[in-house]
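Sequence first, then the predicted structure, then my questions.
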Amino acid sequence: MRYIIIGAGAIGATIGGRLDGAGLDVVLVARGAHARALAADGLRLTTAGGERLHRMPVVTDPAELGELRPDDMLFLTVKTQDAIAALDAWGDAEVAGGGTAAQRLPVLCLQNGVESERLALRRFARVYGACVWLPATFLEPGAVSALCAPLTGILHLGRAAGGTDARVRAIAADLEKAGFGAAVVEDVMRWKYAKLLGNLGNAIQATTGPDPAPAKGALLLRAIREAKAVFGAAGIAHASEAEQSAARDGKVEQPAGVRGGSSWQSLARGTGSIEADYLNGEICLLGRLHGVPTPVNETLRQAANIFAREGLPPGSMSIEDLTALTDEAAARA
């Protein structure tokens, strides 16, 4: 099986590098300066075991690979806001022996939130989901760090529509060989909805900075309360905190001093986009569908998007100002 990593950023490059280090066949898909650095100098991947240089094939689009192989496995690791373009480009790619990737090849969605699986299922016949616990940092072209130990990360895997099969078990075995925990579960979306609760704080971190503070924790709890209310109204189940703790405690310990998460990094790199529409925005969508007010998540979604659109520095807003905006929105709701 050859792994094609569509989006060699923090998550994609870490998984690709670790799979390469385990002797597996990997292709990285990247763009711009990052693609040029990867092609010219290789991937500098720093894990708890130190820095290692990985040299893998690097492409920017499917045409550079020619016909895809019937044993190719697509890992979708772009941010959700970039998923449609990636799915369309790779879904139309021809596969040796006939047919397209969307018709014949499996795709595994490894994004925060729960939308990518739905986007993929509209296009691909074989879609898998992954709940990813993998703190990683990507701030400069060609270099990624993922410092958790003893495992680099933990992934829960399953068919997006529910259930498991031999293919997902084979993927899990390869990921475990590469230094990850990889649990195969019957309902992967239940785990992804649970992780979404924590990811509601990405917008807080991106706009007010990654340093912890009681006021930030209090605002996150308000966002989570809204989310649990809409989950209840929508009949959406999610893994419990006890289940999540049992799955990762003592297995993915991160050293102190690591900077911000994925949304903070998007602002730091000046990408011009952020994933808030698919994190806080997912809660707003469910709230509108089921008649549950979500003023906190709507304010966080709007603030994160303003930061991305206007190129504001991450962490340049005070938590007091952000909290005041959410208070005003809650009073109007």
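Looks like it came in fine.

alpha carbons only for contacts and neighbour counts from here, please
Noted.

List the buried residues of the helix ranked longest in the chain.
In the chain, taking DSSP state H as the definition, the longest helix is helix 214-234. Residues of helix 214-234 classed as buried by neighbour count (16 or more other CA atoms under 10 Å): 216, 219-221, 223-224, 226-231.

try it against this one:
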Amino acid sequence: RLPLVCAQNGVENERLALRRFREVYGMCVVLPCSHLNPGEVVAPCGPNTGALVIGRYGTGPDDTARRIADDLEKARFLAPVAADVMRWKYGKLLGNHANVVEAVCGSASDGAARDLVARAQAEGAATLDAAGIAYASGPEITELRGGTVDPQPIPGQRARSSSWQSLARGAGSIETDYLNGEIVLLGRQHGVPTPVNAALQHAARESVRQSREPGGLTAEELSRRITAGVTG
């Protein structure tokens, strides 16, 4: 009988939760922060800590979503209520394609790593288009947080993706199967080749299995694997 809000990356939770909960809400989380040490979360943005787009899964906004949003805004979060929250989550999914590159390679900012991210995102966009799935654009997500969720640098701290943090903490798992893996799944369903995302997904699982820290593979090595068809 309780409403359930799914506030993780990816787009699978809501569908799974609806089997057991009548009221399921999606939440697109734009919240740059770090959790590397037990009990310590660094959230370096202001004037709002993050942007949390919320909406009822499948049926759009309702009074419960608005009440949750009101409470979040009192706690210094930007919390717009959306009629199409999954469109925002699919847009975030494409942005999250950079996560695994940063995690496996240690950075997503050099030339070879940026190329991998661009190729993975191009596959993602082509796959979502083939599946007829709407997604928010990168500029829309940037505009959402512009001027309201701005980085306030903290000495000694550097913003890292959630996937990078999973490897750094030695968490034993990583979210890639539900980010790049979602695109691989949809590509197989709709006949769209996704070799880049499949190779990145394989590299992420390998990094977890071998307990690698971030940066265990270079972007050049990953590119060679894609050319060789090493996708798990």
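Nice, I can see it. Owing to the predicted nature of the structure, the values given are computational and were not obtained by experimental measurement.

Quick check: TM-score for this pair?
Aligned and superposed, the two chains score 0.94 in TM-score terms (TM-score structural alignment, normalised by the length of structure 2); 228 aligned residues with a CA RMSD of 1.5 Å.

ok, back up a step: can you name the two of the buried residues of helix 214-234 of structure 1 that sit furthest apart?
216 and 231 (22.5 Å; CA to CA).

Let me know the secondary structure of residue 145 of structure 1.
Of the three states, residue 145 of structure 1 takes strand under DSSP: H, G, I helix; E, B strand; the rest coil.

wait, it sits on residue 50?
No. Contact between residue 145 of structure 1 and residue 50 fails when scored by CA atoms under 8 Å: they sit 9.4 Å apart.

between those two, who's got more neighbours?
Using other CA atoms under 10 Å as the criterion, residue 145 of structure 1 and residue 50 rank with residue 145 on top: 22 against 10.

what lines up against residue 215 of structure 2 once you look at structure 1?
Structural alignment places residue 215 of structure 2 opposite residue 315 in structure 1 (criterion: TM-score structural alignment).

Please report how far its match lies from residue 330 of structure 1.
23 Å (CA to CA, to the nearest Å).

neighbour-wise, which of the two wins?
More neighbours sit around residue 315 than around the other of residue 315 of structure 1 and residue 330, counting by other CA under 10 Å; the figures are 21 against 15.

these two touch, right, that one and residue 203?
No. Contact criterion CA under 8 Å: residue 315 of structure 1 and residue 203 do not qualify, at 10.0 Å.

Touching both of these two, which residues are there?
Counting by CA atoms under 8 Å, 6 or more residues apart in numbering, the residues touching both residue 315 of structure 1 and residue 203 are residue 264.

about what we covered before: centre of the chain versus the longest helix of structure 1, how much separation?
Between the mean C-alpha point of helix 214-234 of structure 1 and the mean C-alpha point of its chain there is a distance of 20 Å (CA atoms, centre = their mean, to the nearest Å).

Give me the helices and strands touching that helix, please.
Helices and strands in packing contact with helix 214-234 of structure 1 are listed as helix 188-199, helix 280-290, helix 295-310, helix 319-332; criterion 3 or more CA pairs under 8 Å, 6 or more residues apart in numbering; DSSP states H and E.

Go through these and name the closest to residue 160 of structure 1.
Comparing those by their distance to residue 160 of structure 1 (CA to CA), the top pick is helix 188-199, with 6.8 Å.

compared with structure 2, how much does that closest one deviate?
For helix 188-199 of structure 1, the mean distance to aligned residues of structure 2 following superposition is 0.3 Å (mean CA distance after the TM-score superposition for structure 1).

What distance do you get for the residue nearest the centre of structure 2 to residue 187 of structure 2?
Centroid check for structure 2 by CA atoms, centre = their mean gives residue 96 as the closest residue, at 3.8 Å. Here residue 96 of structure 2 is placed at a distance of 17 Å from residue 187 of structure 2 (CA to CA).

Can you find the partner of residue 206 of structure 1 in structure 2?
With TM-score structural alignment defining the correspondence, residue 206 of structure 1 maps onto residue 103 in structure 2.

Name the SS class of the nearest residue to that match once chain neighbours are set aside, please.
Closest residue to residue 103 of structure 2 apart from its sequence neighbours, by CA to CA, 6 or more residues apart in numbering: residue 164 at 3.9 Å. When the structure is reduced to helix, strand and coil (three-state DSSP), residue 164 of structure 2 reads as helix.

roughly how far apart are the equivalent of residue 164 of structure 2 over in structure 1 and residue 159 of structure 1?
For residue 164 of structure 2, the aligned position in structure 1 is residue 264, judged by TM-score structural alignment. Computed with CA to CA, the distance linking residue 264 of structure 1 and residue 159 of structure 1 is 30 Å.

between the two, which one's more packed in?
Neighbour comparison, residue 264 of structure 1 and residue 159: the larger count goes to residue 264, with 26 against 23 (by other CA under 10 Å).

My guess is that one contacts residue 202. True?
Yes. Using CA under 8 Å, residue 264 of structure 1 makes contact with residue 202 at a distance of 7.2 Å.
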